[in-house]
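Asks: the sequence and its predicted three-dimensional model are supplied below.
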Amino acid sequence: MDRRNFVILRNILRTIGRLAAPTQCVEVQEMVANFLHILAHDVKNRVVGRQYARSGETVLRHFRSILTVILQLHELLLKKSEPITSDYTDSRTVLGALDDTYIKVNVSAVDRPHYRTRKGEIALNVLVIYSPTGEFIFVLSGGKGLQPILECLGYYYPCDAKYPNVEGFLTPYRGEQYPLSE
């Protein structure tokens, strides 16, 4: 997150969300920075507390207060995409693209075999279909059976070569070089 977006988020949380620092020793800016640090780097509150000379309990309390405000402001912070209807008249033949990624997760030791990737990491596979404007149309986390879902959506989505070349997928031909302009 760049500085401009950080300031915008901090101001929204402070003004609209009425987030206030619990003491004069801690500012809202530090609370938001700690919150984002925990989310972005998947670290424990005591680790962040050590970096900012705060107790783990204090960091956790601030994290929970910011999370509460963000959940209250979800209508403002999370953009809802318009559903694609059956009478879609855009002249383009491709509605978006399909991609997946692994997101590292912390799970109990019992569940780790279910989340282990082929490279040995503990992660959740998330499939995303997004529109040409970059809006998320569909998100599937850790699920199997993508083909029936794509057939229900009724459109073709370009994807990379790891997907099968079947109904709903537009994969590149193996061994072909495609210019970026195409």
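Replies: It's in.
Asks: C-alpha only now, for contacts and for neighbours.
Replies: Will do.
Asks: now the strands for the protein?
Replies: If you assign secondary structure with DSSP state E, the strands in the chain sit at 97-104, 123-130, 136-141, 157-158, 169-170.
Asks: I'd like those strands as JSON lines, with distance to residue 44 and mean neighbour count appended.
Replies: As requested, these are exported to JSON lines (distance: least, Cα to Cα, whole Å; neighbours: other Cα atoms under 10 Å):
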{"stretch": "strand 97-104", "distance to residue 44": "14", "mean neighbour count": "16"}
{"stretch": "strand 123-130", "distance to residue 44": "17", "mean neighbour count": "18"}
{"stretch": "strand 136-141", "distance to residue 44": "24", "mean neighbour count": "16"}
{"stretch": "strand 157-158", "distance to residue 44": "38", "mean neighbour count": "20"}
{"stretch": "strand 169-170", "distance to residue 44": "40", "mean neighbour count": "20"}
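Asks: quick check: residue 98 touching residue 155?
Replies: No - no contact is recorded between residue 98 and residue 155 when judged using Cα atoms under 8 Å, the distance being 11.3 Å.
Asks: rewinding a little: between the strands of the chain, which one is nearest to residue 10?
Replies: When the strands of the chain are compared by Cα to Cα, strand 136-141 sits nearest residue 10, at 24.6 Å.
Asks: now do the closest one: distance to the chain's middle.
Replies: Using Cα atoms, centre = their mean, to the nearest Å, we find the averaged C-alpha position of strand 136-141 to lie 10 Å away from the chain's own average C-alpha position.
Asks: before we move on, the earlier item: would you turn the strands of the chain into a markdown table with distance to residue 45?
Replies: Supplementary listing: those in a markdown table, determined by distance: least, Cα to Cα, whole Å:
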| stretch | distance to residue 45 |
| --- | --- |
| strand 97-104 | 17 |
| strand 123-130 | 21 |
| strand 136-141 | 26 |
| strand 157-158 | 40 |
| strand 169-170 | 42 |
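Asks: do you know which of those strands lies nearest residue 70?
Replies: For these, proximity to residue 70 was assessed by Cα to Cα; strand 136-141 is nearest, at 19.8 Å.
Asks: count of residues packed around residue 174?
Replies: The burial count assigned to residue 174 is 7, neighbours taken as other Cα atoms under 10 Å.
Asks: gap between it and residue 166?
Replies: Taking Cα to Cα, to the nearest Å as the measure, residue 174 falls 14 Å from residue 166.
Asks: in addition, the following structure is provided for comparison:
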Amino acid sequence: MPRREAVIEEEHRQSLLVLLAGHIFQLAAYAAALYHLAFTTTTPQPYHTSGLSGQAWVDELRNGHEDRIACELGVRKHIFNILLAELRWLGVEGSRYVSLEEKLGIFLYTCTTALPVRHIGERFQRSNETISHYFREVLDAFTEPDFYNRYVCLPDANAPIPAYILKNPKLYPFFKDAIGTADGTHICCWPSKEERELARDRKGQISHNCLVCCSFDMRVQYAVTGYDGASADATMYAQSRLADLHIPEGKYYIADAGFGTCDNLLVPYRGVRYHLNEWQRGHLRPNNREELFNLRHAQARNIVERIFGVLKAKWGVLIRPVRYSMDIQVKIPLALMAIHNLIMEYDPVESLAAIQDPIEDFYDPAADPEAGGDLAISMIVSEEEIQRSLHRRDEIAQAMWDSYLVELQERENL
């Protein structure tokens, strides 16, 4: 037994020696690293050493080919200059080291590319802190009421019938009181760990939900952002109606069945063919007033889908989130919608392209997971209002159907 104990003690001693040797080796390596830092790098190495500064790059874009600035910053030269003038009017100025032109360039380049802050910093040869600071400064300016409310606003009760409706015999006079279309859209986001589950939508993706009302000429009239990913469109509308969504009396938005029906929304018949592609592929004709109404309703409502398509195609930040706090992320779509409206007003080439862009509609109310919108609507409107809006829809559908039958008869007589 004494011999075995001696063997065990010797093995233990050897293991301690191995551990001690390893520790001594680590200390030696650490000392060597300190020596290297002390005697081989006497001065820190600069990080941003490119010969093309951010200011020089922005100047190149402003003085170069028209398509180049549009590709890199998402706007044409004259729109960039208009945005500069707006920022100056709002009181935003260049700092000692960063001009106003570069500040705007940082904001637009981030929104166009959705690159991380460190990559934006490499492009502009600025620190991460500088990039973040001026991005937030410009974002705050474009979401201030003095700018935002001038470009994003609801029409008044005396607004004329939209030309899109008036010039289309399939829509006029049936939708003469429609002032636009409304829908929700999901914007990808990067929430904190604590906010992550709240941001998970019905498809399991991480996003925040937005309610958007737009005109038939592709301009945003109202928007609210920052709702949980799983929030229903009807819930957003109900809360907005109680807050600041004041639609003129006698007017309404064309919306999908997920919203539920009320005086200010005109929704399609549920369980009735609606899908535009289904009609187009099959060369089908409507068999009754409900199918005809849904077909015409889908054609009119398609405008809001176009706006979503235009915005998300132009601004990468709406589909690839940037790592800012959520209070900053939810303001980004609002700023870009206001800029979109400014572009539509001052850039006829781009506004025409947006209006003519054929973005297809893939909405089907029969398969809509939010088709319980009537519950949210019923909490803020009376049963009398619901029945009144249903009666209005039936009257419009019947008038459409009567006109359609006359048109078919005239075709047969030719």
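Replies: Nice, thanks for sending it over. For clarity, every value in this text was computed on a predicted model and none was experimentally measured.
Asks: related to what we said a few turns ago, so which of the strands of the first structure is nearest residue 57 of the first structure?
Replies: Closest approach to residue 57 of the first structure among the strands of the first structure (Cα to Cα): strand 97-104, 24.4 Å.
Asks: what range does the closest one cover in the second structure?
Replies: Under the alignment (TM-score structural alignment), strand 97-104 of the first structure falls on residues 181-188 in the second structure.
Asks: counterpart of residue 267 of the second structure in the first structure?
Replies: In the first structure, the residue equivalent to residue 267 of the second structure is residue 170, according to TM-score structural alignment.
Asks: how far away is its match from residue 148 of the first structure?
Replies: Going from residue 170 of the first structure to residue 148 of the first structure by Cα to Cα gives 16 Å.
Asks: could you do residue 19 of the first structure as well?
Replies: Plainly put, residue 19 of the first structure is 44 Å away from residue 148 of the first structure if you go by Cα to Cα.
Asks: and residue 29 of the first structure, what does it touch?
Replies: The neighbourhood of residue 29 of the first structure, defined by Cα atoms under 8 Å, 6 or more residues apart in numbering, consists of residue 10.
Asks: nope, residue 5 of the second structure is what I meant
Replies: The contact partners of residue 5 of the second structure, by Cα under 8 Å, 6+ apart, come to none.
Asks: what about the helices in the stretch 1-150 of the second structure?
Replies: Taking DSSP state H, counting those that start in this stretch as the criterion, the stretch 1-150 of the second structure contains helices spanning 2-40, 54-63, 66-73, 77-89, 100-113, 117-124, 128-142, 145-151.
Asks: which strands and helices sit next to the last one?
Replies: Which is helix 145-151 of the second structure. Helix 145-151 of the second structure makes packing contacts with helix 332-346 when contacts are defined by 3 or more Cα pairs under 8 Å, 6 or more residues apart in numbering; DSSP states H and E.
Asks: so which bit of the first structure is the helix it packs on matched to?
Replies: On the basis of TM-score structural alignment, helix 332-346 of the second structure is assigned to no residues in the first structure.
Asks: contact partners of stretch 6-14 of the first structure?
Replies: Taking Cα under 8 Å, 6+ apart as the criterion, the residues outside stretch 6-14 of the first structure that touch it are 19-20, 28-29, 32, 66, 69-70.
Asks: apply 10 Å and report the result again.
Replies: 3-5, 17-21, 28-33, 36, 66, 69-70, 73, 76-77 (Cα atoms under 10 Å, 6 or more residues apart in numbering).
Asks: which among those count as buried?
Replies: Buried subset of the contacts of stretch 6-14 of the first structure (neighbour count, 16 or more other Cα atoms under 10 Å): 17, 19-21, 28-29, 31-32, 36, 66, 69-70.
Asks: can you lay out these as JSON lines showing distance to residue 44 of the first structure?
Replies: Conversion of those to JSON lines gives the following (distance: Cα to Cα, whole Å):
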{"residue": "17", "distance to residue 44 of the first structure": "25"}
{"residue": "19", "distance to residue 44 of the first structure": "23"}
{"residue": "20", "distance to residue 44 of the first structure": "23"}
{"residue": "21", "distance to residue 44 of the first structure": "21"}
{"residue": "28", "distance to residue 44 of the first structure": "20"}
{"residue": "29", "distance to residue 44 of the first structure": "19"}
{"residue": "31", "distance to residue 44 of the first structure": "15"}
{"residue": "32", "distance to residue 44 of the first structure": "15"}
{"residue": "36", "distance to residue 44 of the first structure": "12"}
{"residue": "66", "distance to residue 44 of the first structure": "16"}
{"residue": "69", "distance to residue 44 of the first structure": "21"}
{"residue": "70", "distance to residue 44 of the first structure": "20"}
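Asks: out of those residues, who's nearest residue 121 of the first structure?
Replies: Taking Cα to Cα as the measure, residue 121 of the first structure sits nearest to residue 36 out of these, at 23.0 Å.
Asks: could you find the closest non-adjacent residue to the alignment partner in the second structure of the closest one?
Replies: Under the alignment (TM-score structural alignment), residue 36 of the first structure pairs with residue 108 in the second structure. Of all residues beyond its chain neighbours, the one nearest residue 108 of the second structure is residue 73 (5.1 Å), with distances taken as Cα to Cα, 6 or more residues apart in numbering.
Asks: wait, the one you found sits on residue 102?
Replies: No - applying Cα atoms under 10 Å as the test, residue 73 of the second structure and residue 102 come out as separate, 11.4 Å apart.
Asks: any residues in contact with both of the two?
Replies: Taking Cα under 10 Å, 6+ apart as the contact rule, residue 73 of the second structure and residue 102 both touch 58, 108.
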